[in-house]
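Undergrad: the sequence and its predicted three-dimensional model are supplied below.
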Amino acid sequence: MSESLKVLLVDDDPALRGMVAFALESEGYEVDEAESQTTAKAAFENFEYPIVVLDMGMPPHEHTTKEGVDVLNWIGIYHPMTLVIVLTGQDAQATSYVVLKEGAFDFLEKPISESALVLAVKRATLFYQQNQKLRTDEGIQKMQINAPIGEGVKPVRNQAEEKMLRQILADTNFNVHESARRLGLKRENVYYLIKKYNIERPEYEGQ
């Protein structure tokens, strides 16, 4: 990891928070913890977190995804450069569709393994660093300042995400399996992003 990033961990389960914090701190990350929507929002008053690990089911609606989705939406509006990795024990298929649609960077189903979590955070770190470089190299900071009020900079993050995806698809001759491996994503997530950005398979010679 080229630089140490601080991660905000949002989960009402202290045992899980302890496990996740230990795994990430062992990899050189700093970890702050929050146990609710309220404390998660309060944490952002003191620091602009590049990465958030967010549980979907928290009190007072721990049996639904409401609290997690509310936090995800709030981050998307007020901290759109923050990458959110979602954890859930809810219906995986339905939840993954909702959270990816709402702008989550990644999705992990409980029970999670330390290795899968660390891989997801490292992938988010790489993307965040590349995104920061893109903003600097291509003057996206200026675009951010000039963005219409109410739009924020979510379109900028989408632009960086789309550019990275297109580059990897081009490098692999549109091999989704290999692209998913390089990105550390599931193939269905890559297909979702291809559809999201209306990326069409190019015609290669000999095809």
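TA: Looks like it came in fine.
Undergrad: make it CA atoms for all contacts and neighbour counts henceforth
TA: Will do.
Undergrad: just after the single longest helix found in the chain, pick out the following helix or strand.
TA: The single longest helix within the chain, with elements called by DSSP state H, is helix 114-137. Tracing the chain past helix 114-137, the next element assigned as helix or strand by DSSP states H and E is helix 140-146.
Undergrad: name the helices or strands packed onto that following helix?
TA: helix 154-171 (3 or more Cα pairs under 8 Å, 6 or more residues apart in numbering; DSSP states H and E).
Undergrad: distance from the helix it packs on to the middle of the chain?
TA: Centroid separation for helix 154-171 versus its chain: 14 Å, with Cα atoms, centre = their mean, to the nearest Å.
Undergrad: what about versus this one:
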Amino acid sequence: METILLTEDDVALRAQMRFALEERFEVLEAGDVRKAINLLNKHDITLAILDLGLPPHENTPDEGLRLLHYILENFGIKVIILTGQKTESAALEAIKSGAFDYLVKPASIEQVLFSIERAILFRDTERKLEEQGLAKITFGIEVGKGLQPAREEAEKNIILKVLKDTNFNVYKSAKLLGVKRESLYYFIKKFGFRREDIDADA
């Protein structure tokens, strides 16, 4: 079972999310940076869900960003950011720093689960690429574009990377990405990928 670290200082929200997730995942809870770091060092954690506004500075993103940097530097797991409506600039900073995704509170459980599934898919795809001696995926995201474009840019980059490494073989690419070929064709059309463009960049 995958293990998720949920770091959120709102006790009620944390309990609600834990209840919704614990049927499918082992959920470890933290209300501050110190507790989160303690859990990270004691458990094999799959990914982290992180609120940016953590004590003792709940009204700023400083503690959340500090924990994000610590996680990425020491554990390299995917991190999903929880952000308020008024903290878009902080969420963008988190994405720029390497966070995998963001969710605006209050996020629905469907949104949370979808983000978790994407994070696990990206992690598994990166592992498959590394096992085959292929380069790890990197995201050249232009943060100034906004949050939704940043998310789409990440999707675009991972799909483009896999298509390049398989010489635009849709069957192999779909297998690596863990999606149906029909879904991959949708993304190819969505992002306007063409074989000649990929060959030109090679």
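TA: Okay, I see it. Predicted model only: the values in this text are computed from it and were never measured.
Undergrad: can you pull the TM-score for these?
TA: The TM-score (TM-score structural alignment, normalised by the length of structure 2) is 0.70; 161 aligned residues with a Cα RMSD of 2.9 Å.
Undergrad: one step back: in structure 2, what residues pair with the longest helix of structure 1?
TA: Mapping helix 114-137 of structure 1 onto structure 2 (TM-score structural alignment) gives residues 109-132.
Undergrad: list the buried ones in that stretch?
TA: By neighbour count on 16 or more other Cα atoms under 10 Å, the buried set for stretch 109-132 of structure 2 is 112, 115-116, 119-123, 125-126, 129.
Undergrad: repeat that for stretch 45-61 of structure 1.
TA: In stretch 45-61 of structure 1, counting by 16+ other Cα under 10 Å, buried: 49-59.
Undergrad: nearest to L72 of structure 1, of the residues you listed?
TA: The closest of the buried residues of stretch 45-61 of structure 1 to L72 of structure 1 turns out to be L54 (Cα to Cα; 8.1 Å).
Undergrad: give the contact list for the spatially most central residue of structure 2.
TA: Centrality entry for structure 2: nearest residue to the mean C-alpha point is F100, 2.5 Å, by Cα atoms, centre = their mean. Residues near F100 of structure 2 by Cα atoms under 8 Å, 6 or more residues apart in numbering: 78-81, 119.
Undergrad: separation between it and E131 of structure 2?
TA: 21 Å (Cα to Cα, to the nearest Å).
Undergrad: now G76 of structure 2
TA: From G76 of structure 2 over to E131 of structure 2 (counting by Cα to Cα), the distance is 17 Å.
Undergrad: mind listing the strands for structure 2?
TA: 3-7, 26-30, 47-51, 78-83, 101-104 (DSSP state E).
Undergrad: pick the most deeply packed of those.
TA: strand 47-51 (a mean of 26; mean count of other Cα atoms under 10 Å).
Undergrad: pick out the most distant pair among the contacts of F100 of structure 2.
TA: The span of these, defined through Cα to Cα, is set by I81 and A119 at 11.8 Å.
Undergrad: quick one, what contacts R24 of structure 2?
TA: Each residue near R24 of structure 2 by Cα under 8 Å, 6+ apart is listed here: 1-2.
Undergrad: let's go with 10 Å and repeat that
TA: R24 of structure 2 sits next to 1-3, 113 when contact means Cα atoms under 10 Å, 6 or more residues apart in numbering.
Undergrad: quick revisit: between the buried residues of stretch 45-61 of structure 1, which is nearest A92 of structure 1?
TA: M56 (11.1 Å).
Undergrad: what's the match for that closest one in structure 2?
TA: Checking TM-score structural alignment: M56 of structure 1 goes with L52.
Undergrad: could you find the closest non-adjacent residue to that match?
TA: Using Cα to Cα, 6 or more residues apart in numbering and skipping the chain neighbours, the partner closest in space to L52 of structure 2 is G64 (3.9 Å).
Undergrad: tally of neighbours for G18 of structure 1?
TA: For G18 of structure 1, the neighbour count with other Cα atoms under 10 Å is 12.
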